[in-house]
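S.K.: Attaching a predicted model along with its sequence, questions to come.
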Amino acid sequence: MGTHAKKIILFDDDDDILSICTYILEEQGWEVHTFGNCNEIIDKVSGIMPDVILMDNWIPDTGGIEATQRLKADNNLKHIPVIYFSANSDIQSLAKDAGAETYLAKPFDLEELEDVINKLIR
């Protein structure tokens, strides 16, 4: 069996964040998929079956909480860990409401991002 690239999806409508995160994660050998909205989220995620999902709170159109809840309600997708990120001060409770496994407060530094992802896939 060849080594399977770890796949990650970033849901964020901020192009700067997407490009920085993509760059960093690709350096670490991830296959990175990015979306600027979470419409048809079940189809998007099912088509890729990532190892980890990064979800922004303010993602158009349904918002990160509802998008994450949809994933967690889907039997084929609910095992995929979601990292919830937001600049809100109550990110901890937002992530909990969404059902996300963990969270990252914005602005985050790239080491924090790496730490959070590595903890999840260990």
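M.R.: Noted; the coordinates are in hand. What you see is a predicted model; the values in this text were computed from it and never measured.
S.K.: only C-alpha atoms for contact and neighbour calcs from this point on.
M.R.: Noted.
S.K.: Tally up the residues packed near Asp16, please.
M.R.: Residues near Asp16, counting by other C-alpha atoms under 10 Å, number 10.
S.K.: Tell me if it really is in a helix.
M.R.: Yes: assessed by DSSP: H, G, I helix; E, B strand; the rest coil, Asp16 belongs to a helix.
S.K.: dropping in the other structure now:
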Amino acid sequence: MRVLVIEDSQVGRLLRTVLERDGHEAVLAEDGTEGWRRLTDPAGPPELLILDRMLPDADGADLLARLRADSRMAMLPVLMLTAAARSSASLDDGTLTRVLGKPFDLEELRTVISGLAEG
């Protein structure tokens, strides 16, 4: 599965490593501008987006809203990471979006990714 990770901290590098070890193709973008560029690449969007809620140049929720407004990515599965949440939850936006609090357990992360991949 092709996964785009938009995360500006060491967590992003850890996620890329974990995803690659689990057999996924993972790309890391360290801010919203680079992330949006990768999302709108002519090759097409990834199969899963892992998005940090707080980025140096963007609010992850705003980026998610922008993504949902684009018909090419309206139903892209998204895992949003945030230090504000304490457990996983779904956003009530009618899409395949989950929220996972930081710090997170790697097995819980794998379970959420697996669930999003199955759609």
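M.R.: Noted; the coordinates are in hand. Values in this document were obtained by computation on a predicted structure and should not be read as measured data.
S.K.: Quick TM-score on the pair, please.
M.R.: Here the TM-score for the pair of chains, by TM-score structural alignment, normalised by the length of structure 2, is 0.84; 115 aligned residues with a C-alpha RMSD of 2.4 Å.
S.K.: where exactly do the strands run in structure 1?
M.R.: 6-11, 30-35, 52-56, 82-86, 102-105 (DSSP state E).
S.K.: who wins for proximity to Leu71 of structure 1 among those?
M.R.: Taking C-alpha to C-alpha, strand 82-86 is the member of the strands of structure 1 nearest to Leu71 of structure 1, at 9.1 Å.
S.K.: Could you check the angle the closest one makes with strand 52-56?
M.R.: Relative orientation of strand 82-86 of structure 1 versus strand 52-56 (axes from the mean of the first three to the mean of the last three C-alpha atoms, to 10 degrees): 20 degrees.
S.K.: residue range for strand 82-86 of structure 1 in structure 2?
M.R.: Under TM-score structural alignment, strand 82-86 of structure 1 corresponds to residues 78-82 of structure 2.
S.K.: got it, and stretch 103-117 of structure 1?
M.R.: Against structure 2, stretch 103-117 of structure 1 falls on residues 99-113 (TM-score structural alignment).
S.K.: Spell out which residues sit in contact with the equivalent of Leu48 of structure 2 over in structure 1, please.
M.R.: Residue pairing (TM-score structural alignment): Leu48 of structure 2 is matched to Val52 of structure 1. Contact analysis of Val52 of structure 1 by C-alpha atoms under 8 Å, 6 or more residues apart in numbering lists 7-9, 80-83, 117, 121.
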